[in-house]
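**Student:** Sequence and predicted structure, then a few things I'm wondering about:
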Amino acid sequence: MKDRIKNMSDIARTRMMLVIAVTVMFVIVYWGYIFGGRYLLFKDAGMDTICQFYPMYIHVIDSIKEGTLSLWNFEWGLGCDTLTRQEWIMDPCAWVIIGTGVVFGVETVKNMLLVMQFVKIMACALICFEFLKYYGASVRARFIASCLFAFNGWIMLWGQHYYFGMACVYLILLLLLVEKLIAAYQEQRAMKRYYLAVGITVALIFIYSVYFGYMIAIFTSVYTILRMIYVDGVKTLWHRLWPVIVTVVLGMLCAACMIVPYADIVLNVSTRVEGSLWHRLSQYLSLTYGMNYYKVLAGRIISDNTFGILGIDQKYYEFPQLSFSVLGAIVLPQAVWYGIIKDRNNVERRKWILRIVMLILMVAAVTVPMVGAIFNIGCESLVEGIPAMRFTYVLMPLMAVIYALFIDRCVERNDINRWLASAGVLFVILINYYAFRHYRLQYKWINIAIIVLNIAVIGIHYTTGKVRIMLGLLIAGACFEGYVTNNVRYTYDRTTECINSTDFHGRDTTHILEYLKEHDDSFYRVEKTYHDFSATGDSLLQNYAPVSMYCSTMSGSLKTFYEKMYPTEEYRYIKHDLDGALYDDAFAITNTKYILSWTKLDWDYLEEIYEYDGTYVYRNLHAGSIASLYYDGKEADRTSHFVRKTDACVEGSVDAKEDGTLMLAIPYRKGWNVYVDGVRQQIREYDYAFIATDIEAGQHTVVAKYENRLYVIGALLSLAGVVMFAGWVVKLC
């Protein structure tokens, strides 16, 4: 073994050391999860993990085992297209998690979440190490910067939402391939394999997520153009650029099977992008951030936790995540000083100007609302008054470059500007003082530790004149920041009974749901005044059709329905504990036929039909069918009998007394077709959010099917894309 290590090249040994270092850092950061019995399932602001993602993984695993996986899902609120959650199930790490669950059982999921987090972090480190080579950084600088990139604030925080972390992996991989293409062109080497890799990577990115793929495409486009100009100038730009453009377009075409249907969801369905694109962008054009935003932004340069764990009015995740190191206030001014001010006469004018342009773009990305809006297709943020800021991961590779060059230029040469360093430490003290004064910090020791780390750097430099110790402090700071972000939190653990059970159906719910199936074969919805596992995820785990849901990207029509019919609820979070006295009409329209409760209910329209071990089952006297008949605009009948053949097919019979309108309590969505006596009908939106069609007097057989043709169109385009991409690669030979 020793001989094998001796025979390794310096780079190979460094890679091995990088793997060891990242593993040790991971153990430190996730100590409580590896040895303390905690799970990456959060009870606090990260509750999406338990309310949405984890239940969805279990649901998909069960659906695969039962052979019921479908393009439509009635177990998620009133129903939605499965592709609404594209990233959740198309993340390659999710495939591993789901596949492991199918083979070895759902109890493996909670542990595989941590394993996949390690895989993503390690991938980021190794790819970044190769990426930084093309900036001429030393091996030591690449090593340190790659460790910091692997544990950057975006991965540590948004990465807790599982699939988010994969965006960083794909981004740095695509940038690495761009650098290889540029280098191959300079050295006049064969580039076919790099074009092939770029096309495949682009396709995989958009298959994983159209949302993140869009952001990555915008950033990589700007990066590629500026980088090509930086390396070789403008004269040969188009000659080098157009093959890359063709490759990327063909890669996207290969992913059309996902892009086409998802684009329809984003542009025509999701409430995050209401109104016309121009209307949304024009709003942000005239928007300016308030002073509080910039104060928070300043604090986030240092740490995601400057204003407290779960601070900033509980918008912990939604504000920009810029933390790359708790020493950022020292490093970034030094990098700007040496890279732009001192190097003005030492580099070509073109390169100097491009450095300024890139700096301006980085700053504008988080300070100018329009830039954020463009990155997010005009999507609303969950923070009122600012566009969604989930794109800040695109800045992380640039931060890695800045830190690597800082290490080479300042640390290795022992050339630190003391005035700038002192100003940086003063900034850290002031911003943390502001946090002490204006925020109720639950853990003030975090802020104190950040101040101490920064003072230590300048103190050591002043007393010894050396700054190489800063390399160790950079790594220590990354471990500290990651540990705080992940461990000073409220999570589920091995003591949580419902998490450690393989039976997610909870107390008596399984028995009751089976009882209802035996006595009622129609399609009905169920609500509970309690939850066994997750306030909004029980339906996914227990396989029943609910009304409750938690979704920030629901359709605009459903949003209107919820706001009109559930006026006391925030539309993104329709909870399980609905007030029956207020929601009689809503329960009737949606055919919420059964209510389960651990306590007696005295709602006028409920009839107790069953009781099992302290759980009461009530039938809604006003709900009879998923179908409602309307004559002259007035509802007359809910007695039709409909059954759910599959998640994508509902059928039944209707006896219309006269010509009228048939409304089915299925969310209106392109792709649903209604057949009356075998003849396809024109459908329209009715009762705010549901599908309806005209019906003639008499008895009819009605079938509703989800047959989204956009999937077929997308699949055909993908097939064409694969053929064209193969031809393009052959042409490049």
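**Tutor:** Yes, it's here. Residues are numbered from 1 along each chain as shown.

**Student:** contacts, neighbours, all on C-alpha from now
**Tutor:** OK.

**Student:** Figure out how far stretch 625-638 is from the centre of its chain.
**Tutor:** Distance of stretch 625-638 from the chain centroid (Cα atoms, centre = their mean, to the nearest Å) equals 40 Å.

**Student:** Pull the residues that contact stretch 518-538.
**Tutor:** Stretch 518-538 has contacts (Cα atoms under 8 Å, 6 or more residues apart in numbering) with 50-52, 55-56, 498-499, 504-507, 544-550, 575-578, 590-598, 625-626, 641-644, 650.

**Student:** how many other residues sit next to residue 182?
**Tutor:** For residue 182, the neighbour count with other Cα atoms under 10 Å is 22.

**Student:** Second structure for comparison follows:
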Amino acid sequence: MKKKDHVQQMRTVLILEVLLFFSGFLVYWDYVFGNHFLAFGTFADVGSDTVQQYLMHYHSVVNHIRNGNVSFWDFNNGFGINVFQMNLFDPTLILIYLIGLIRGANHIWGALVYVQILRILLAGLAGYLFLSEFQFSERSKLLAAYIYGLNGFLMVWGQHYQFGIITIYLPLLLLFAERTFRKKRYRSLLPLIVFLTVIDSTYLAYMSCLTTGVYLIFRVLLVMELPVKERLNRFLRVCLGMLLGVLMGLCVLLPSAYVIFGVTSRMESDSTLVQRLLEGFRPMQEDSYLTLLYRFFSANLLNKNGDYKGCSNYYEDPSVFASIFLVIFGVQYLCVLWRSRMSHYKKCVFYGAAGLIAFCLLFPLAGIIFNGCSVYMSRFTFVFLPFFVLLIAWMTDFILAGEKLCIPALIATGALSVCIYISGWKLTSQPSQKQLILGMLAVSVLSMAVLLAGQWLKDPKYQKGFCTVLLLLAVADMCMEGKGTVTDRGAVEKNDTTCLLDLYNEDVKNALAWLKETDTGFYRVEKTYLEGIASMTSLAQDYSSISTYNSMQNGNVKNFVFSSAPDLLFDGLNYYCYSEHPGDGRLPAFLGVRYLLSKEGDPVPDTYVFVRSFGTISVYQAKDDASIVSFYRAARAMTNDAFRRRCRSCHSQQSRNKVLLARLGIEESQEEIENYQEEAKKNGSTDPVKKTAEDNYAGDRGTFTLEKAGNDSHLTGTAEVPSDGYLLITVPYEGGWELTLDGEKQEILKADLGFMGVRVRAGSHTFSLDYHPPLLKEGCILSLIGWLIYLLYLAAGVRNNRKNKRGVNIS
């Protein structure tokens, strides 16, 4: 019997994967066989982050590995970032990196669509394995797993951000949590799945583990046949397995958590934790509920880009689509559960679970908690998808068992779906999208009709045909929805003449190669033009710049840019772009931009002089020394608060530049600064600061060198300064950096709100900067302990299995 069941399961998996494979190719036909990459690059498209940010990250990983510059810090990303901000351990992205390493970074673009199809196949398989833990028929599991493979979250977020893999990890996490709870085989894989989830994304791992914890509470409530002590023991066993997985992943989790909580301003809030949680019990605005209703029927009824009609935007609004069957069966579930054969107690538990999901969707509390108790975001809605397909599988078997549906509710659901799709058709301005909406309307009406007709089909021989029709309707619905997510998008064309030609421009490549040969120091390069990609070409073309796009910007650098260099802002506080104001030569020189790449006709500041041309690209060098390191006499220091006020009182970037060049903000008290100024004066440092110092200051800055010592995590330099004062190093002020001056470690001061500063005496000095990610060492030690515990656990399991197979000797 077991062998027969196994054959049936393999047959179901084969059908499932074949269906998903061809569905994936159908959805992404234009991206596989047509003239577009699965990469949305135009700024008119809400998904432009695909090209503007994430693809550039993939290029950067490939470039660093190829160059041997593998380090925990990356100076090619704006002013520099801790690489634990990056998504480095997604196994599907590792395939992207391998393709870039083997065939070249330009082949990454074409590989994206195949990676997305692979994710669809794996998500479907993971969904099937999770469903197989329960007593569902193979037909219902096939229908539900197919729907999960093309679920709304994966289709919307999967091709855009690096979130798609979580739709694979979450059902596997639930699967092995269930197996551990039931003491079934392969439960030892639970810590491993948690580990993989943790190293992939701290953010998503937190949401997934929290969801699993809530799921376990309901499992404890449902196993009434077990004693309370045994239920609690099983609950604790699963929790310990999950904690072990977290322990195994602390080598990535701790450094990543430091970046999120200690470096970026992403988790900052003006209200207290209690105030934020209390806000979670207040109803949301009316638009959010209407948007939620539409998104159950499709993510594509409210448009995508500038004319989006939803509450937030195409990506940030709830991702709850799991075919029209979720809507139909969800309503039916609430109507028929009470007359099912399960006990009254279990019915109450299941109604409680439904009520909890409804509360999470209707009130902001869940969105606040899942987002680290900061602000409400609806990204967490992917956690409901495995339970949605559980519901679909249960209802399918309920119908196949000959149970009656609630006809009035079915008719009402059909009427509502017609109204929603017609409304969406009217709201949509894209002709091709309108056709897809009409198709989904037809599928919904047919689905209602088939389910209605099925109420009078008593003969079991019709069941197979009935299930086949439901599956075909689900295929049509999911494929049209998937097609809608990539229809009328700003996808990059394979023969693109703006984005791709500049990114792989041989003239730019030759100019950068010449700079590396002729100037071996560490400096920054900028472009005076913008073509296709606004701020991140430095990652793909392997040079250091000040332009960047990063949703997790260093909070200190943010303060500097907002107060002292707002001209760098391109599209909000997380987007810095020099080419928006290429006529400004003072600011880039101050920030260490030694060279500018320009095209004919571009404005070039008079503070830079032409040095050489490479085809269409001209190279300009700063007339005065433009170094990442600069010097300020002690008398020119002021508190960071005073520096901020001075900069914000200016009405133009030109006047702010004068402040930047003449004054230095230091994170010290006024008393500490004055004491050091008095000490410097005694040592012969004189530099009276007048009220108009910003207008006439042209003091001696000293001479400096700065080089990378092997990779981006190690810098060495020299400084010759005329008096006591401060060195300003325009590297982000961030934990993990160690500064050694003349062989002695020095305290790094926060300078100019966002950078590094250090006190120096008059004379010649050597210094070095070394970066060690905070909490990495501690995380590695704890991870090693976790892995040792896990290996001992596996060894003990193997030993027990051998004992059980040998049996007990009773002679």
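**Tutor:** Arrived safely. Model, not experiment: these values are computed from the prediction.

**Student:** May I have the TM-score of the superposed chains?
**Tutor:** TM-score of the superposed chains, computed with TM-score structural alignment, normalised by the length of the first structure, equals 0.90; 709 aligned residues with a Cα RMSD of 2.7 Å.

**Student:** Apply the buried test to the contacts of stretch 518-538 of the first structure and list what passes.
**Tutor:** Neighbour-count burial (16 or more other Cα atoms under 10 Å) applied to the contacts of stretch 518-538 of the first structure gives 50-52, 55-56, 498-499, 504-506, 544-550, 575-576, 578, 590-598, 625-626, 641-644, 650.

**Student:** and the spatially most central residue of the second structure, helix, strand or coil?
**Tutor:** In the second structure, the residue lying closest to the centroid (Cα atoms, centre = their mean) is residue 162, at 5.2 Å. What DSSP: H, G, I helix; E, B strand; the rest coil gives for residue 162 of the second structure is coil.

**Student:** That one and residue 93 of the second structure: what is the separation?
**Tutor:** The gap separating residue 162 of the second structure from residue 93 of the second structure is 8 Å, by Cα to Cα, to the nearest Å.

**Student:** Alignment lookup: residue 372 of the first structure to the second structure.
**Tutor:** Matched to the second structure by TM-score structural alignment, residue 372 of the first structure sits across from residue 367.

**Student:** for residue 219 of the first structure, same thing?
**Tutor:** Taking TM-score structural alignment, residue 219 of the first structure has residue 211 as its aligned residue in the second structure.

**Student:** Give me the helices and strands touching the one helix or strand residue 217 of the first structure maps to, please.
**Tutor:** Assigned by DSSP states H and E, residue 217 of the first structure belongs to helix 210-232. With contacts taken as 3 or more Cα pairs under 8 Å, 6 or more residues apart in numbering; DSSP states H and E, helix 210-232 of the first structure sits against helix 165-186, helix 192-208, helix 237-254, helix 256-268, helix 349-367, helix 369-375.

**Student:** now the angle from it to helix 192-208?
**Tutor:** 150 degrees (axes from the mean of the first three to the mean of the last three Cα atoms, to 10 degrees).

**Student:** Identify all contacting residues around helix 210-232 of the first structure.
**Tutor:** If you take Cα under 8 Å, 6+ apart as the criterion, helix 210-232 of the first structure is touched by 167, 171, 174-175, 178, 182, 202, 205-206, 234, 237, 240-241, 258-259, 262-263, 350-351, 354, 375-376, 391, 394.

**Student:** Likewise for stretch 35-46 of the first structure?
**Tutor:** 32-33, 47-50, 54, 110-111, 113-114, 160-161, 310, 314-317, 489-494.

**Student:** Derive a PyMOL selection command for the buried subset of the residues you listed.
**Tutor:** Typed into PyMOL, the line below selects the buried ones among those, using 16+ other Cα under 10 Å:
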select buried, resi 32+33+47+48+49+50+54+110+111+113+114+160+161+310+316+317+491+492+493
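
**Student:** So which of the contacts of stretch 35-46 of the first structure sit within helices?
**Tutor:** Counting by DSSP state H, the part of the contacts of stretch 35-46 of the first structure found in helices is 32, 33, 48, 54, 110, 111, 113, 114.

**Student:** Identify each buried residue in the helix or strand encompassing residue 793 of the second structure, please.
**Tutor:** Using DSSP H and E, residue 793 of the second structure sits in helix 776-806. Residues 776, 779, 780, 781, 782, 783, 784, 786, 787, 790 are the ones in helix 776-806 of the second structure that count as buried (16+ other Cα under 10 Å).
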